Structures are given as structure tokens and as C-alpha cells.
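1. dropping a prediction and its sequence here:
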Amino acid sequence: MLLENKTAVIYGGGGSIGGAMARGFAAEGARVFLAGRTPAKLDAVAAGIRDAGGLAETALVDALDADAVNGWVDSVVETAGSVDVSVNLISHDALFGPLIEVSADDFARSMEKIARTLLLTTQAAARHMVKQGSGVILYFGGSDSGNRMPGLGNVQIGCDMVEAMRRQWACELGPHSVRVLSMKTGGIPESMGDAPEMDAVKQQMADATLTKRAATLTDVGRIAAFLASDHAASMTSTQVNISAGAHVD
């Protein structure tokens, strides 16, 4: 197994993407610790992993609270002996629309949320990973450098912030054998629910790919597990494009 005897922490582990990564990690032998704010969703993901023979635990953690984040990661290390993979999938506050119409206060709050949660969760994992001399920090939702689409408000800018943090963390943690990566998709139709009004949007996502097949949640989990494994030991400071050609680097 790719992640046997590894420990993974996932913020937003009760969501569709977080759950997919948790299942992917657990299927490859990792012990997964899921954090979030909705017990029912976390418990559902953990139960599915346990039913499949995997190891999963849950905790209510505010990923914007430094004491909560650091205390939880410290407890994970005390329990499992290490933290080998850290993933932050906390949802961002999307503000769609022309930037000229966006409230400065709303924009500032949304950017602060992204910056704060990524900084806190990465710091908490990095403290232990530097001591270990190993680890992988994985971000999701890499930016499209060729963006030419108006009306995205803070969305593209937020993704660009994630990429900037990924680059800075990678160069600072690299000498300690800690890798930092991000994943970029053209959208995951399965994560958008079953509402009929979303069918056209899902089809557009598939049509935008070269293969006419958008990435699935299973794809996300499998690729994330590979990136977190030693099979990807030479990969860091880059975003991994799983958009099936919808985005061209």
C-alpha cells in the first residue's frame, strides 16, 4: 500500500472532496483524522472508511482558531506518532461578480479567511514535519494562470493566493524534506449535488475537457494518495493538473 503506516489530517473531511481524499488515503493504508464543524458529515465519511476496513477518527475543529488547530494536530501526533499528510479543504466564501461592484469589506474578509486557515493549518503540520524530516502538505483548487473570464470576483484571486502560499511554503520546507503541492481541476461534477438545474453546468465541465470526461471523486482520492506517497517523492512546489485538459498550463 502506498500510505501504509502514514497519518493524514484533513480539514473539511466531511465534504465531498475531503471525503474522497480520506477514502483514497485510507484505501492505501493511511490512518485518517477528519476535522470539520458538522459531526454528522464527518461521522458518515468515517463510518464508510471503517466499513471498508480502514482507520478513521473525527474531531470538531475550527480551522480559523490557532489554539484549536495546534491542539488538535498535537493530539493527533500524540495518538498516532506522526503527521505525514495535511490537507486543507475548508470552503472559501465565493463572491462572484465584477470586482468593481464587490464590497471592500466582504472582499477583505474572504481573503483573510483563506490566508488565515491555510497559514494556521500548514504551520501546525509543518512544526511536526520539520522535526520528522518528512511530510506532504496538499492544497486543492489551484489557479488558472491563463484566466480570461470576467465576473469571478474573489474566486480566481483566492486560488492565486493559495498558489502563492504553496510556492513560499515549498521553498521554506523543502530543505526539511517536506513537500508542498496543489491540485487543479476543471470542476468535479459529482461534488455539485443532484439538482436537475446543475445538469447543464456538469455537461459543460465535461465538454470543456479534451477527453469529454471530467475528473471524478474517485480520481481525486487516488491522485491525492499518489501525491502523498513516496512514489511522488520528486514532486514539490507545483500544481498537479487533473482537469483532463480543460485548463492548459
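-> Okay, I see it.
2. switch to C-alpha atoms for all contacts and neighbour counts from now on
-> OK.
3. quick one, helices of this structure?
-> 16-27, 39-51, 66-80, 104-132, 155-173, 199-207, 217-228 (DSSP state H).
4. hold the first one in mind and look at this next one:
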Amino acid sequence: MMLLENRIAIVHGGSGSVGSAVARAFAREGATVHLTGRTRATLEDVAERIRAAGGVAHVDVVDVVDRDAVERHAAAVAERHAGIDVCFNATFNDDIQGTPLVDMAVGDVMQPVAKAVTSTFNVATAAARHMVDRGRGAILVMGGGREAIPDLGGSHVAWAAVAGLCRQLAAELGPHGVRVAWLLSPGSPNPGELGTGEAGTREPGTDGPGQDRPSQEEQDPEAGRLLLPRRPSYDQVANAAVFAASDWAATMTATEINLTAGAVID
């Protein structure tokens, strides 16, 4: 059984590492996927991979900070398919990192906050209007940032603001059957840690008799702050997104999905 069979999904930031993995997973589980981003060529590369695997993908160039453009795209998708079932935002927040806050300009700190809140607000409300009409839908956002890590500029502030926005959206959209959740990841997920395959499973021959198993630090240089040996792979993040978008998560809203491998403890 495919978890997203006959669902219509929009993936904003569909050519990025997370967005493309989520788009492929949605298509694998039966969804028709609409990819958006600012560069058509990279979006088409992802779409071709989806089509080659037997999935259905469409591509549109959309700037998520342009509310009118986002609204037009959502309306076109909804008209084409008689609705929208899933909206996933994996767009980049234009972070400026590497400098202590005391040495940063206010504008540099606020840049990722403004981008994150604007993009999430635009894509979520545009999709929600069409979801409310049908009494169902799932809005998902890639988030992060409950660890205490220095020199990340406005990144943590941006993620905290997005979490607050998602809670507010969930409170207002819940009575209409629309769910809102955000995925918490420990920084950038590792797509190919030492000794692991793309989906995070150990490759044959890397952990057999007579072979040394890599240390936690060798598997993941940030493993010291994790409870598990490594951060999630992009495919593992995508699988969590599939679950969150599916009917298996029908009672989950205003919820953070913790994928931090124990870096954040709930």
C-alpha cells in the first residue's frame, strides 16, 4: 500500500538536498508532486529522476517570498487537480553564520528570520485556503534550532519564529481539518556518513567480522552531541515527511517531529 496514493503535493525548495529527497519519497508513495524553486534546470533534474522511477512530477519556477506568485501557483495546482493535499516547505533561509551575535548587525540577524517567516507564511496560507475548502490537508515545514550552538546568527531565532507560526496556523486551521507540523533536524542531515548507505543502513562489508567499526566521531563529526551514532540521512528525513503527510499521522498537528538523533531531548 502506498501511503500517499492519489495525493497532490507541493514541495517548495524542491531542488535542494532535503526538498528533492522529500519529493522523491512523496512520489514513491503515490503522490503527484509539484516542485518549485528559483532555478528550472535543477528542478527538472529532480523531476526527471522521479519520472524515471515511475512517479509523476511537475516543475514551476516560484519565488516563495513573492506572495502573489505563490498564490497563483497554489491556485493553478488546485484547479488542475481539484485540490491540494500536502504542502512542504524546504526553502533556504539565507542565513549569515560564523559571527557572534554581539558583533553582528541587526539586519544580518533579521535576514533569515524575515525569509523564514515570509516563506512559511506565504506557502502555508496559499495552500491552506484550498485545503480548508475540502476539509483536509497537511502543511509541513523543515525546521531546526532548539540546541544551544554559538555563531549561528539569526538561524535559531528564525526557526523559533517558524515554530511559533506553525502553532498559530495549526490552531486556526485545525477546526477545518488541516494539520500543521514541522520537522526538527540537527543541522544539515548527513546523506552519506562513513560506513552507511544512502538510507542510513550500513553498507555490506563495513561492519563484518574482523573489521574495525568506525568510532562515533568518524561516522559523524558532530556525534558527540547525539544519543544515536549518526544524524539522519536525507532519505530518513524524507520518510518521516511521508509519515507526517499521510493518514497514519491523522491526529498529529501543532507538532514538532524530532529527528535530531538525540541532540534535542524531549
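-> Great, that's in hand. The structure presented is a predicted model; accordingly, all values stated were derived computationally and were not measured.
5. overlay them and tell me the TM-score.
-> For this chain pair, the superposition-based TM-score is 0.91 by TM-score structural alignment, normalised by the length of the first structure; 240 aligned residues with a CA RMSD of 1.8 Å.
6. if we can go back for a sec, could I get the helices of the first structure as a markdown table with mean neighbour count?
-> Shown next, in a markdown table, are the helices of the first structure (neighbours: other CA atoms under 10 Å):
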| stretch | mean neighbour count |
| --- | --- |
| helix 16-27 | 26 |
| helix 39-51 | 17 |
| helix 66-80 | 16 |
| helix 104-132 | 17 |
| helix 155-173 | 19 |
| helix 199-207 | 16 |
| helix 217-228 | 21 |
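7. right, so of those helices, which gets closest to R148 of the first structure?
-> R148 of the first structure lies closest to helix 155-173 among the helices of the first structure, at 10.3 Å (CA to CA).
8. what about the closest one, distance to the chain center?
-> In terms of CA atoms, centre = their mean, to the nearest Å, the centre of helix 155-173 of the first structure is set 13 Å apart from its chain centre.
9. how about stretch 21-39 of the first structure?
-> With CA atoms, centre = their mean, you get 12 Å for stretch 21-39 of the first structure.
10. who's in contact with that stretch?
-> With CA atoms under 8 Å, 6 or more residues apart in numbering as the test, stretch 21-39 of the first structure has contacts from 1-14, 42, 45-46, 49, 54-63, 76, 218, 220-222, 224-225.
11. same check on stretch 78-87 of the first structure?
-> Defining contact as CA under 8 Å, 6+ apart, one finds that stretch 78-87 of the first structure is touched by 6-11, 73, 76-77, 121-122, 125, 128-129, 132, 134-139, 228.
12. distance from that stretch to the middle of the chain?
-> 16 Å.
13. list the buried ones in it?
-> A80, S82, V83, D84, V85, S86, V87 (16 or more other CA atoms under 10 Å).
14. what sits against the alignment partner in the first structure of A250 of the second structure?
-> Applying TM-score structural alignment, one finds that A250 of the second structure aligns to A233 in the first structure. Contact analysis of A233 of the first structure by CA under 8 Å, 6+ apart lists R179.
15. mind doing that once more with 6 Å?
-> Residues counted as contacts of A233 of the first structure (CA atoms under 6 Å, 6 or more residues apart in numbering): none.
16. same question for T255 of the second structure.
-> With contacts defined as CA under 6 Å, 6+ apart, T255 of the second structure is in contact with A181.
17. separation between it and A171 of the second structure?
-> 11 Å (CA to CA, to the nearest Å).
18. overlap in contacts of those two?
-> Common neighbours of T255 of the second structure and A171 (CA under 6 Å, 6+ apart) do not exist.
19. E217 of the second structure: what's it in contact with?
-> Counted by CA under 6 Å, 6+ apart, E217 of the second structure has contacts A223.
20. and the residue lying closest to R38 of the second structure once chain neighbours are set aside, how close does it get to R51 of the second structure?
-> By the measure of CA to CA, 6 or more residues apart in numbering, the closest residue to R38 of the second structure outside its immediate chain neighbours is V61, 5.2 Å from it. Between V61 of the second structure and R51 of the second structure the computed distance is 18 Å (CA to CA).
21. to T185 of the first structure, which of the helices of the first structure lies closest?
-> helix 217-228 (9.1 Å).
22. now do the closest one against helix 16-27, angle only.
-> 60 degrees (axes from the mean of the first three to the mean of the last three CA atoms, to 10 degrees).
23. tell me what helix 217-228 of the first structure is packed against?
-> Secondary-structure packing of helix 217-228 of the first structure (3 or more CA pairs under 6 Å, 6 or more residues apart in numbering; DSSP states H and E): helix 16-27.
24. return the distance of the helix it packs on from the chain's centre.
-> 10 Å.
25. got it, and stretch 129-139 of the first structure?
-> Stretch 129-139 of the first structure sits 15 Å away from the centroid of its parent chain (CA atoms, centre = their mean).
26. quick one: that stretch aligns where in the second structure?
-> Residue span in the second structure matched to stretch 129-139 of the first structure, by TM-score structural alignment: 131-141.
27. about what we covered before: show me which of the buried residues of stretch 78-87 of the first structure is closest to P175 of the first structure.
-> Of the buried residues of stretch 78-87 of the first structure, the one sitting nearest to P175 of the first structure (CA to CA) turns out to be D84, at 16.2 Å.
28. distance of the closest one relative to I114 of the first structure?
-> In terms of CA to CA, D84 of the first structure sits 22 Å off from I114 of the first structure.
29. same check, this time on S243 of the first structure
-> Between S243 of the first structure and I114 of the first structure the distance is 23 Å, computed by CA to CA.
30. Q204 of the first structure now?
-> Following CA to CA, the distance that separates Q204 of the first structure from I114 of the first structure is 28 Å.
31. mind listing what V61 of the second structure touches?
-> T36, G37, R38, R40.
32. change it to 8 Å
-> By CA under 8 Å, 6+ apart, the neighbours of V61 of the second structure are T36, G37, R38, T39, R40.
33. inside strands: which ones of the residues you listed?
-> In strands, judged by DSSP state E, the following of the contacts of V61 of the second structure are found: T36, G37.
34. how about a markdown table for the contacts of V61 of the second structure, with distance to D151 of the second structure added?
-> Output for the contacts of V61 of the second structure, formatted as a markdown table (distance: CA to CA, whole Å):
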| residue | distance to D151 of the second structure |
| --- | --- |
| T36 | 30 |
| G37 | 28 |
| R38 | 28 |
| T39 | 30 |
| R40 | 33 |
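35. ok, of the contacts of V61 of the second structure, which one's closest to P189 of the second structure?
-> Once CA to CA is applied, the member of these that ends up nearest P189 of the second structure is G37, at 20.3 Å.
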